[in-house]
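J.: coordinates for the following, if possible.
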Amino acid sequence: MASDPQPLFPKLARDALSQRIAQMLTEAIVSGRLKPGDRVSESAIAREMGVSRAPVREAGRLLESAGLLVSQANRGFFVRTINADDLDQIYELRLCIERESAARLVRVGGVPGVVAELHRQLDKMTGWSTDGQVIHQIAADLQFHRLVVEKSGNRRFLAVFDTLASEIQASTALIERVFDDPHKIARNHLLIIDALETGDQDEARAAMDYHIGVAREAVVGHFRVLEAGHPAPPPRPVP
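T.: Below you'll find the model as predicted:
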């Protein structure tokens, strides 16, 4: 008799199931075990993990909101099709918008009114990172960057940022898995706040360039390796 195929996922205990399933699915996507376009079968995953379909469905919804999965009527969830070139262009556009948003925020004198809010988002990111709650950390990270764009006062920047929101969330989820220290990633947002508080537009631009540029290099490079058919590289240390 043929042996049963090796399951993709281990069985889980019944605490915080949807969050844990979402994290495991994220790791499977980023490592290339689940590939762009693959169907994420609720029944198959539930059977492999020894859980009901309900927490798997909820995990799918969480990852849909994070931009990693898409749902199709009467067909369920699928891994979002995204490649290295897509990611590179997302980061390039983010750099254009967020670099100039940071500079504009300084120029219009909006920094004092937003610093407390940015620190609150930073605290949320750090807290969620400590607890291993990746989905919530992604949401807090997105809101941090959105605040910079929103408070810059350029409505066109904000409209484009909001259009990109699901793709930004997806790329943020990838950052959490490519780098080896999500907690440190959260703290690195402090560099942006510090640069904004200098009151120097060039300092603000440089901080955003560095912050997004490092992520761009790592995530896009990671996906180029996967697309070449090589195993996923180990997580990178955070600079």
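J.: okay, CA-based contacts and neighbour counts for the rest of this
T.: Noted.
J.: quick one, longest helix in the chain?
T.: helix 201-227 (DSSP state H).
J.: I'd like the distance between the residue nearest the centre of the chain and L87.
T.: Geometric centre of the chain, nearest residue: T172, 1.9 Å, by Cα atoms, centre = their mean. From T172 across to L87, the span is 11 Å (Cα to Cα, to the nearest Å).
J.: same check, this time on Q72
T.: Distance of Q72 to L87, given as Cα to Cα: 23 Å.
J.: repeat for N74
T.: 29 Å.
J.: swap in A139?
T.: A139 is 19 Å from L87, by Cα to Cα.
J.: now stretch 174-184, how far from the centre of its chain.
T.: Its chain's C-alpha centre and that of stretch 174-184 lie 9 Å apart, by Cα atoms, centre = their mean, to the nearest Å.
J.: do stretch 131-141 as well
T.: With Cα atoms, centre = their mean, you get 9 Å for stretch 131-141.
J.: quick revisit: who has more neighbours out of N74 and L87?
T.: Neighbours per residue (other Cα atoms under 10 Å) separate N74 from L87, with L87 holding more: 20 against 6.
J.: correct me if wrong, but that one is in a helix.
T.: Yes. Under DSSP: H, G, I helix; E, B strand; the rest coil, L87 sits within a helix.
J.: stretch 43-58: which residues count as buried?
T.: 45-47, 49, 51, 53, 55-58 (16 or more other Cα atoms under 10 Å).
J.: Proceed likewise with the subsequent sequence, for comparison:
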Amino acid sequence: MSRVSVTKPAGRATALVLSTVRAAILSGELSPGEQIRQQVWADRTGVSRPPLREALEILTNEGLLVHGLNQGYFVAKFNRDEMEQLYTMRLLLEREALEEIEWPTDAQLAELENVADDIEQHARSGRPDIALQELAEFYLGIYELSPKKLIVEEVKRLWIRTAAYRSLSVDVSADPGRSGQRLHVIVDVLRARDLPRLRELLLRPTLRGRSGVAVGGHVMPSGADERRVAG
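T.: I've put the predicted structure just below:
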């Protein structure tokens, strides 16, 4: 399955900043609305200002960051109405993408099984940022089975834009075994070629996100009993 990215390949220094800042956002270290202190991140990653700024521009183009003139870069923050709009767009496009899919081969099913195992392993080892990135790859890898490629690309963009809130609504570390089990159920549904059940499982997190509630100044999907596999 392909990595979750809609940008051109970056140089090594820029790629280092991209992965480090993305991990900080996915882990919750950087919260929605928080400013990116350029000198702090240049020191932390050991890179000069040009590749740092290039990385921040890439993240801004992806929708993870916003840039204010004479203010700097900030983690994208959305109010409840904006989050509802984002998840409404996701729901419409994801439903359309799942109207038909090309069923995965045995090799693709095995790859999805491996990703599910990796998510559980990283959750157990205290790396929720990696687990959350892999969780996105797992879901988007399934959407990529749709022949409606333009719609799938827009689904990816919307997943990126909502990534900053994933750490607030998804706790893969609370019960890694249960998280992994639920993902393996999705693989079993794919293996059985049960499209109605697949739609139900994949769209459930997006439906919860659409009916999100404001918590602590942020917007979080409701449904605490199933948050571990929310998107």
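J.: got a TM-score for the two of them?
T.: The TM-score (TM-score structural alignment, normalised by the length of the second structure) is 0.63; 195 aligned residues with a Cα RMSD of 4.1 Å.
J.: tell me how far H183 of the first structure lies from D141 of the first structure.
T.: Distance, H183 of the first structure to D141 of the first structure, by Cα to Cα: 12 Å.
J.: who touches both of these two?
T.: The contact sets of H183 of the first structure and D141 overlap at M125 (Cα atoms under 8 Å, 6 or more residues apart in numbering).
J.: and stretch 168-188 of the first structure, which residues are buried?
T.: 168-179, 181-183, 185-186.
J.: quick check: chain neighbours aside, which residue is closest to the corresponding residue of the first structure for P147 of the second structure?
T.: Using TM-score structural alignment as the criterion, P147 of the second structure maps onto G153 of the first structure. Leaving aside its chain neighbours, G153 of the first structure sits nearest to L105 (7.4 Å; criterion: Cα to Cα, 6 or more residues apart in numbering).
J.: and the angle for the helix or strand containing the one you found with helix 201-227?
T.: Using DSSP states H and E, L105 of the first structure sits within helix 84-107. Orientation of helix 84-107 of the first structure against helix 201-227 (axes from the mean of the first three to the mean of the last three Cα atoms, to 10 degrees) gives an angle of 170 degrees.
J.: which stretches in the second structure count as helices?
T.: In the second structure, the helices defined using DSSP H lie at 12-27, 38-45, 49-62, 80-97, 106-124, 128-143, 149-161, 166-169, 176-192, 195-210.
J.: closest to F74 of the second structure out of those?
T.: helix 49-62 (9.0 Å; Cα to Cα).
J.: sorry, back to before: which other helices and strands contact the longest helix of the first structure?
T.: Under the contact criterion of 3 or more Cα pairs under 8 Å, 6 or more residues apart in numbering; DSSP states H and E, helix 201-227 of the first structure touches helix 84-107, helix 165-178, helix 190-197.
J.: just to revisit the earlier point, okay, among the buried residues of stretch 43-58 of the first structure, which ones form the most distant pair?
T.: Between all members of these, the farthest pair (by Cα to Cα) comes out as R47 and E58, at 15.5 Å.
J.: from L16 of the second structure, how far off is the counterpart of P55 of the first structure in the second structure?
T.: Alignment note (TM-score structural alignment): P55 of the first structure maps to R44 of the second structure. Distance, R44 of the second structure to L16 of the second structure, by Cα to Cα: 10 Å.
J.: hmm, back to that, residue contacts, the residue nearest to G153 of the first structure?
T.: 111, 148-149, 151-153, 196.
J.: redo that, cut-off 10 Å
T.: Applying Cα atoms under 10 Å, 6 or more residues apart in numbering, we find L105 of the first structure in contact with 111-112, 114, 148-154, 196, 199, 201, 204.
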